[in-house]
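Undergrad: Here is the input, now give the coordinates:
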Amino acid sequence: MDEIQVPPYFICPISLEMMKDPVTISTGITYDRENIEKWIFLAKNNTCPVTKQFLTSIELTPNITLRRLIQSWCTLNASYGIERFPTPKPQVNKPQIIKLLKEAKSPEMQMKTLKTLRSMASENDANKRCMESAGTPEFLASIINISNEVPDEEGFTSTKEEALSILYQLKLSEHGLRSLIASGNNEFIESLTRVMQRGSYESRAYALMLMKDMFEASTPTPILGLKQEFFTQVVQVLRDEISQKATKASLQVLVQACPWGRNRVKAAEAGAIRVLVDLLLDSSEKRACELMLILLDQICQSAEGRVELLKHAGGLAIVSKKILRVSKAGSERAIKILHSISKFSATPSVVQEMLSLGVVAKLCLVLQVDCGSKAKDRAREILKLHGKAWRSSPCVPMNLKSSYPF
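TA: Modelled structure (predicted):
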């Protein structure tokens, strides 16, 4: 059989495969829809792959003429086993979505609209971006913002949870995420807090994962105004261990919230320290352990956090145990936690407890291995701070005493 030659203008410049749904971008170059969507939306590129020019718009215009040429070529070469691909389903457009949102007035119509929106969002990333530009996030947020204090009509809760699921599925741009959290009174964050308090396990997870994305895109201002109830509910999700994704999202949300003193105190008062220590006792996954140690370090920079850590029977022990067992970053955070305790909360009983738990021996070991200069400096400072109580103790193994900084 003769080799079939595909005309070069039928080939997608990115994948070198034959186009099935050719679309033209703002630079005038035509690509296969699936491949250019991956380039723009998944890889988050804002340039044309061929010309390297900046994309003035992410709108993808169907190249109908080229698509028909390709389909005709497929038909002419059917005898060689080449199948003619079907005409792609028409893409949604902004006026179509705006009309759909305006019609969703009653609860019954809202649920019908939500099902249509979910179907649109599941088709491709171009639909998601079109939905975002047409005001879909604001529509979904308005459903979620309806207070749970009013009596629920039949299906009201499922409507709210459906809206939250779609909002997370949209994978909003940074601008879209910032718009959600931009409200001066943090209304949307409070709505998500209510979902965490009263929603299903799935909705609570979606609320946390969406909040993580919002915090990563946000300025500090709305995060500084977080209420105590927010921390209480995030810590409760951690305590309930809904799923690995929800746990990791909860940790990331708290890490984003706790560089500031007021939030550290609120996290401590919400019981975060006890939950984190309990989770660390059972966790071996590297990234999760790192996040827990980062968060413990942040909260222990407050007096309230240090008090809570020392209250937990396994607090000092598990922090010490994680040194040299997680990662270099994990070791640095664990030593930083012990440094905060040693410098600001080292009562005689705490100093003795650190000795009996093997914390002092672990710090001596740190000075003998390669674990970073900052970690070694902090370990050395801790040992010097309480050298009088620790240096001559039989609790420190003889092979490590040579490391003790005199």
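
Undergrad: Every contact and neighbour count from this point should use C-alpha atoms.
TA: Will do.

Undergrad: wait, what's in contact with the residue nearest to Leu254 when sequence neighbours are not counted?
TA: Distance criterion Cα to Cα, 6 or more residues apart in numbering; nearest residue to Leu254, sequence neighbours excluded, is Leu295 at 7.1 Å. Leu295 makes contact with Leu251, Leu254, Val255, Cys258 under the criterion Cα atoms under 8 Å, 6 or more residues apart in numbering.

Undergrad: Between the residues you listed, which sits nearest Gly271?
TA: Leu254 (12.5 Å; Cα to Cα).

Undergrad: Check whether the closest one sits in a helix, strand or coil.
TA: Under DSSP: H, G, I helix; E, B strand; the rest coil, the three-state class of Leu254 is helix.

Undergrad: still on that earlier bit, mind checking which helix or strand the residue nearest to Leu254 is in?
TA: Assigned by DSSP states H and E, Leu295 belongs to helix 286-299.

Undergrad: what about that helix, distance to the chain center?
TA: Offset of helix 286-299 from its chain centre (Cα atoms, centre = their mean, to the nearest Å): 15 Å.

Undergrad: same check, this time on stretch 103-120
TA: Per Cα atoms, centre = their mean, the centroid offset for stretch 103-120 relative to its chain is 28 Å.

Undergrad: quick one, helices of the stretch 101-250 of the chain?
TA: 107-123, 125-133, 136-145, 156-169, 174-181, 187-198, 201-217, 220-224, 228-240, 244-257 (DSSP state H, counting those that start in this stretch).

Undergrad: follow-up on the earlier one: going by neighbour count, which residues of the helix holding Leu295 are buried?
TA: Neighbour-count burial for helix 286-299 flags Ala288, Cys289, Glu290, Leu291, Met292, Leu293, Ile294, Leu295, Leu296, Asp297, Gln298, Ile299 (criterion: 16 or more other Cα atoms under 10 Å).

Undergrad: picking up where we left off before, next one: the residue nearest to Leu254 relative to Asn185, how far apart?
TA: 26 Å (Cα to Cα, to the nearest Å).

Undergrad: please give me the structure for this one as well, since I'd like to look at both together:
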Amino acid sequence: MVRKEIAMRLPPPHQGLEVKIPSFFRCPISLDVMRSPVSLCTGVTYDRASIQRWLDSGNTTCPATMLPLPSTDLVPNLTLRSLIAHWAASCSRTAGSAVSSVKSSPGGLVRQVESSGADPSPALRDLAAYLSDDDIDEFEKNALLGAGGATEAVTSVLPRKGEEISVEGVEAAVRVLAAIVVSDGIEDANKKRVVAGLGVDAAASVASLARVLRGGSGLEARIDAAGLAEFLLANAADEAKMAAAESSELVAELIRLVGPVDEKGTLDRKAVDTGLSCLAAISASRRGARAEMVRLGAVPAVVRALHATTEPGASAKALRILESAVSFAEGRAALCEDAEEAVPAVVGKMMKAGRDGAEAAVTVLWAVCHRYKDRRAADAAAASEGGLTKLLLLMQSGCSPAARQMALELLKIYKVNAKSCLAGYDSKTTHIMPF
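TA: Model prediction:
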């Protein structure tokens, strides 16, 4: 049979030189060289074994086009089979040995990851490089992640017990998954597979992310883990979101991420933004998770980030976190403990973080200065440069009625008369006087 001839002529997978495999020789499902190419009614050709498994699993669509299949008949593609046979024979003659690229094909890498007892780290690193390679067709990547089962294979690595896989292996798996969720070329359906895979054992997956955040090989690995946590918090089912939000280990590492990252105390913009995104998502969750975040030191870390960042989006996230924190006595105490640093940071970003950020800033100041009347916070607010001007500008900016009322009440901490107000607020707009 021709099928057997191809199997015999394909270079053995454990020896030889690397050669370039024509992309149309690869099965869209396994991404391995096809041994028995067959075509569906949609016109797409697959290896018989791969497409048969797809159909036997109950699927009624073409895995490449996702079109419904009015017929599941498999028609042998004799022309392609002949071309593959000639190519395989040519490789054997010119190389004189096997082709290493067959061994390290994407489908083969997935099988190495799935293999029990084997260290998946090398295969995972190769998969990450494959998914990050801009020269590889996005169709092939999506086929590997979808019908090829790569996503499920990689997500299954994270819940493995600590003694079964090193932190390097976990880090390599996180790198693959992070490459999936951040890529514009990866289909949403495949990104959802990441969420589903992580959600199978959400607590174990979250523990693995915290492990990389704590002991990753560098800042890039930590950012990848935080980015994956952010994706989980934004897209997972409620149970998985809660597993992340209520993980003290993960929250502590996210707080550490938004703080200084080296002995000089410098901040990395991407690390800060990603960490703040996660903490902002957690601050919008259950009260218990928010209280734990405050207990673990989120307030001083976020204040440091607020001072350092110049990005409006990051500033808005930081202000929303502080808004959540001051709803607790412990959060207010943490902010007021270093009011001379925290309050000016809030005032300074009030008009630099968009409308949501501005209203969050007003809420923070109103909570500590007006409602709970902390003297340190009120003095720091009154002494902050431009505080009065910013409040008046906010009141004229079309803010919500609640924010306007809070701003009006905050104006009372400025012990000034009408004349000094006008002197400090020179504008062509209509003036809103505090008294």
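
Undergrad: Quick check: TM-score for this pair?
TA: Overlay of the two chains. TM-score (TM-score structural alignment, normalised by the length of the first structure): 0.67; 332 aligned residues with a Cα RMSD of 4.2 Å.

Undergrad: so Val23 of the first structure is in which element?
TA: Here Val23 of the first structure is assigned to strand 22-24, by DSSP H and E.

Undergrad: Off-centre distance for that strand?
TA: With Cα atoms, centre = their mean, you get 33 Å for strand 22-24 of the first structure.

Undergrad: just how off-centre is the helix or strand following it within its chain?
TA: Next helix or strand after strand 22-24 of the first structure toward the C-terminus (DSSP H and E): strand 30-32. Mean-position distance between strand 30-32 of the first structure and its chain equals 32 Å (Cα atoms, centre = their mean).

Undergrad: Could you tell me how many residues sit around the alignment partner in the second structure of Gly135 of the first structure?
TA: Alignment note: Gly135 of the first structure maps to Gly149 in the second structure; criterion TM-score structural alignment. For Gly149 of the second structure, the neighbour count with other Cα atoms under 10 Å is 18.

Undergrad: And Arg194 of the first structure, what's its match in the second structure?
TA: Using TM-score structural alignment, the partner of Arg194 of the first structure in the second structure is Arg211.

Undergrad: Next, count neighbours for its match.
TA: 20.

Undergrad: same deal with the one 4 residues further on?
TA: Here the number of neighbours of Gly215 of the second structure (other Cα under 10 Å) works out to 15.

Undergrad: State the distance from the residue nearest to it when sequence neighbours are not counted to Leu209 of the second structure.
TA: The shortest distance from Gly215 of the second structure to any non-neighbouring residue, by Cα to Cα, 6+ apart, is to Val167 (7.3 Å). Distance of Val167 of the second structure to Leu209 of the second structure, given as Cα to Cα: 10 Å.

Undergrad: These two: which is more packed in?
TA: The neighbour comparison of Val167 of the second structure against Leu209 (other Cα under 10 Å) goes to Leu209, with 27 against 18.

Undergrad: and the more buried one, what does it touch?
TA: Val174, Ala225, Ala226, Leu228, Ala229, Leu250.

Undergrad: so can I have TSV of the residues you listed showing distance to Cys91 of the second structure and neighbour count?
TA: Compiled in TSV, these are given as follows (distance: Cα to Cα, whole Å; neighbours: other Cα atoms under 10 Å):
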residue	distance to Cys91 of the second structure	neighbour count
Val174	36	30
Ala225	41	32
Ala226	44	28
Leu228	41	27
Ala229	45	26
Leu250	50	26
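
Undergrad: Need the max-distance pair from the residues you listed.
TA: Once Cα to Cα is applied, the contacts of Leu209 of the second structure give Val174 and Leu250 as the farthest pair, at 14.5 Å.

Undergrad: just to revisit the earlier point, identify the residues contacting the match of Gly135 of the first structure.
TA: Val110.

Undergrad: switch to 7 Å and redo it
TA: Residues near Gly149 of the second structure by Cα atoms under 7 Å, 6 or more residues apart in numbering: none.

Undergrad: got it, and Val368 of the second structure?
TA: So Val368 of the second structure contacts Arg332, Asp374, Ala377 (Cα under 7 Å, 6+ apart).

Undergrad: buried stuff in stretch 336-353 of the first structure?
TA: Buried-residue list, stretch 336-353 of the first structure, by 16+ other Cα under 10 Å: Lys336, Ile337, Leu338, His339, Ser340, Ile341, Ser342, Ser345, Ala346, Val351, Glu353.

Undergrad: Repeat that for stretch 74-89 of the second structure.
TA: Leu74, Pro76, Asn77, Leu80, Arg81, Ile84, Ala85, Trp87, Ala88, Ala89.

Undergrad: can you check stretch 189-201 of the first structure too?
TA: In stretch 189-201 of the first structure, counting by 16+ other Cα under 10 Å, buried: Ile189, Glu190, Ser191, Leu192, Thr193, Arg194, Val195, Met196, Gln197, Gly199, Tyr201.

Undergrad: about what we covered before: now, which of the buried residues of stretch 336-353 of the first structure lie within helices?
TA: Members of those lying in helices (criterion: DSSP state H): Lys336, Ile337, Leu338, His339, Ser340, Ile341, Ser342, Val351, Glu353.

Undergrad: Sounds good, over and out.
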